[in-house]
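In: how would this look folded up:
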Amino acid sequence: MSDDDLRHEDNGKPNPVINAISNAVASLRADDDMLALAKAHESLHPKATEKLEVAEARRQPTAADAVNALLQQQGRSTRPEDLVPGVRTSEISVDGAAGALPATVYTPEGTGPLPVVLYFHGGGWVIADRKVYDGGARGLAKASGAIVVSVDYRQAPEHRFPAAWDDALAAYRWLGVNAASLGGDPSRLALAGESAGGNLAVATAIAARDAGLTPPRHVLSVYPVAQTSLNTESYIENAIAKPLNRAMVKWFVEHLVRSDDDLKDTRLQLIDAQLAGLPSVTLINARLDPLRSDGAKLEDALNTAGVPVERREYEGVAHEFFGAAAVLEKAREAQAFAGARLREAFTR
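Out: Next up, the predicted model:
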């Protein structure tokens, strides 16, 4: 029976045995609030992304949906304005490499001009958008006191590698010219992102350096993809973790790259890139995440290149935890840490 036959037969449902094992492992390793969030996500009956066609994968319940489900169970508001007061939003367009890109501007309270952070969402370069990652971007604006511009970029497989990277650099170039129109200080820029977006943040810092653009003051990279091997310690340890597992990453990469040669490109294989001369970097990792080792390897590579870097690894939480500060204590801690690192960089 072919893979396509298997997908059709189970309609994309998670393998019940693997699902049960994954849940049992999580019950031993995850914090109580992380477990509650995972159960809220499971109550939405997500299918196994790696078994789906792209269009259906994009319709699956997200981490943000799980947060809202848990908030509703707790009898709490799901309005972002209630969860993170003191941050106003507006919708704009940003110049990408091949046309306009939609973006959300998060502006915290404060006297301007404020520093500005360009933020890239996650989703394996295939699924999700800036709205799914509202919790991370909004929380970061509050914690850092900076304007956060969260931009959508072209996604695979419609736009394969390196379209997203080209858009990310174009958006940073646009921000350097237009920060003042947003109430921002064009001399105090930073880059940030989660997962696939964490990769884009670092790759864009490298590209900006090579293009002679105003260098960012800081790079915040949350559980980034930093290399292309699926055989690291954390990929093996968390092969069937939730919400991200090894098979899902393989699915993302297969939809992203044009050929195996792309896997050697230093925009994906960041740990082999020329990293010297980058600004200070903050890395945030979750213990229960296949990408944890990517963060550790990137930390080593940055140290070797003489780049100031600090990495924190949060026990008891999984991939996607950073944006769930409404319901996760470790997310609140991580956002506060990230905000403090950015504030420090902006005052240097």
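
In: make it CA atoms for all contacts and neighbour counts henceforth
Out: Noted.

In: all helices of the stretch 101-250 of the chain, in order?
Out: Counting by DSSP state H, counting those that start in this stretch, the stretch 101-250 of the chain has helices at residues 134-144, 163-178, 196-211, 233-237, 246-256.

In: Could you dump these into CSV and include distance to residue 27 and mean neighbour count?
Out: Compiled in CSV, the helices of the stretch 101-250 of the chain are given as follows (distance: least, Cα to Cα, whole Å; neighbours: other Cα atoms under 10 Å):
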stretch, distance to residue 27, mean neighbour count
helix 134-144, 25, 25
helix 163-178, 36, 21
helix 196-211, 27, 24
helix 233-237, 15, 16
helix 246-256, 19, 19
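
In: what about stretch 10-17, start to end distance?
Out: 13 Å (Cα to Cα, to the nearest Å).

In: List the contacts of residue 240.
Out: Taking Cα atoms under 8 Å, 6 or more residues apart in numbering as the criterion, residue 240 is in contact with 18, 22, 246-247.

In: ugh, wrong one, I meant residue 250
Out: 50, 230.

In: any idea how far it lies from residue 81?
Out: From residue 250 to residue 81 the distance is 36 Å (Cα to Cα).

In: again, but for residue 229
Out: 40 Å.

In: I'd like to know how many residues surround residue 284.
Out: The tally of other residues near residue 284 (other Cα atoms under 10 Å) stands at 24.

In: And this one, please, so the two structures can be compared:
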Amino acid sequence: MTPILSQAGRDLDAAVREFIARTGADHARYAAGRTLSPAEAREVAEKVRAPWRAGGPKMRASDDRMIRTAQGPLRVRIHDPDPRPGKPVLVYIHGGGWILFSLETHDRVMREYAARAGVVVVGVDYDRSPEAKFPRALNQCVAAIEWVAAGGVGPAADPARIAVGGDSVGGNMSLAAAVKLRDEGRPDVISALLLNYGAFDVDLDPQDVARYGGDGYMLLAEEMPVYWNAYLARPEDAQNPLAVPARAELAGLPPVFLTIPECDVLAGQSHTLAARLRAEKVAAQAQVYAGASHSFLEAVSISDLAARALQDGARWLGETLSHTQAAAR
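Out: Predicted structure coming up:
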């Protein structure tokens, strides 16, 4: 029998609630009450997420490549949905608290965006924490973006039309990458940012914690300090805008789409970011999904709400990157 979550989760969409229940039950089964090392936690997470990456759109071509970076070799995964040359690119940075998840866990999400938006998706296999500390993973993501911008994907991709996006901590590093490139005098490398339920600040909104930070909503408030401590190399990094982009100046960034699940302990961070972006005259569209939780996009195989959110983001990508193409002519 699928376990029923606490009363706290009753405001969730039914399919999202099922997703949380099933992943929670599988995690309990595979973890078996053990205290897990990071490597063991990753192994369990891969097993738990395996059913959710299956199925979905088929690509014209999918392949992994090793690229050279200043941090050493880096694996990227390229999903090309159709034979058209010169398609826009979405560089996708997966979430997982910097500790968990992978190109495999997020493979379906990446293929969904590729098919729905008609873009080449390049997933980044960054090094995870606590073995890799800030700024290693961020620098790897920036290196992957630079590789795409230099024409590394080949004729299928238009290196002048690059969006960068991700979920949870992938949203953090997507925003931080744009800030870093802007501060280095290269604001035009990234044309759009797709930020799905991002972790932008070390501080949580107390109201979000009270309402959505406990059992039943996928991401627990008590998990976030664990993830931040794994990522940050030293306490003062919590003031570094490239580690904690809530501290960053936002003027001069590209257009932004924020996917905000209503029932997420991080939701307030996206709302705050959207307001700050607009105050700086950055085009920002924030879309709230009632009944959605953290990680809900991964439930697309059973959730119409997840499918709608993916389609909304894909539509926005298509419109925004087509404007970039028109402006370049």
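
In: Look through structure 1 and tell me its longest helix.
Out: Ranked by number of residues, the top helix in structure 1 under DSSP state H is helix 329-347.

In: how big's the offset between it and structure 2?
Out: Its aligned residues in structure 2 lie a mean 0.7 Å from helix 329-347 of structure 1 after superposition (mean Cα distance after the TM-score superposition for structure 1).

In: mind listing what's buried in that helix?
Out: 329-332, 334-343, 345-346 (16 or more other Cα atoms under 10 Å).

In: Quick check: the two most widely separated of those residues?
Out: 329 and 346 (25.9 Å; Cα to Cα).

In: Name all residues that make contact with the residue most central in space within structure 1.
Out: What sits nearest the mean C-alpha location of structure 1, by Cα atoms, centre = their mean, is residue 194, with 1.6 Å. Listed by Cα under 8 Å, 6+ apart, the contact partners of residue 194 of structure 1 are 120-122, 221-224.

In: Now with 6 Å, please.
Out: Going by Cα atoms under 6 Å, 6 or more residues apart in numbering, residue 194 of structure 1 touches 121-122, 222.

In: Which residue in structure 2 aligns with it?
Out: Under the alignment (TM-score structural alignment), residue 194 of structure 1 pairs with residue 167 of structure 2.

In: what about residue 244 of structure 1, neighbour count?
Out: Neighbour count of residue 244 of structure 1, defined by other Cα under 10 Å: 20.

In: Can you add distance to residue 156 of structure 1 and give the helices of the stretch 101-250 of structure 1 back as CSV?
Out: Formatted as CSV, those follow (distance: least, Cα to Cα, whole Å):
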stretch, distance to residue 156 of structure 1
helix 134-144, 21
helix 163-178, 8
helix 196-211, 12
helix 233-237, 23
helix 246-256, 5
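
In: Nearest approach to residue 92 of structure 1 belongs to which of these?
Out: Short answer: helix 163-178, nearest of the helices of the stretch 101-250 of structure 1 by Cα to Cα, at 11.5 Å.

In: Centre of the chain to the closest one, how far?
Out: Here the centre of helix 163-178 of structure 1 is set off from its chain's centre by 17 Å, with Cα atoms, centre = their mean, to the nearest Å.

In: what do you get for stretch 24-40 of structure 1?
Out: For stretch 24-40 of structure 1, the distance to the chain centre is 21 Å (Cα atoms, centre = their mean).

In: so which helix or strand takes in the counterpart of residue 92 of structure 1 in structure 2?
Out: Matched to structure 2 by TM-score structural alignment, residue 92 of structure 1 sits across from residue 65. Using DSSP states H and E, residue 65 of structure 2 falls within strand 61-69.

In: In space, what's closest to the residue nearest to the centre of structure 1 - neighbours in sequence excluded?
Out: residue 222 (4.6 Å; Cα to Cα, 6 or more residues apart in numbering).

In: Many thanks, have a good one.
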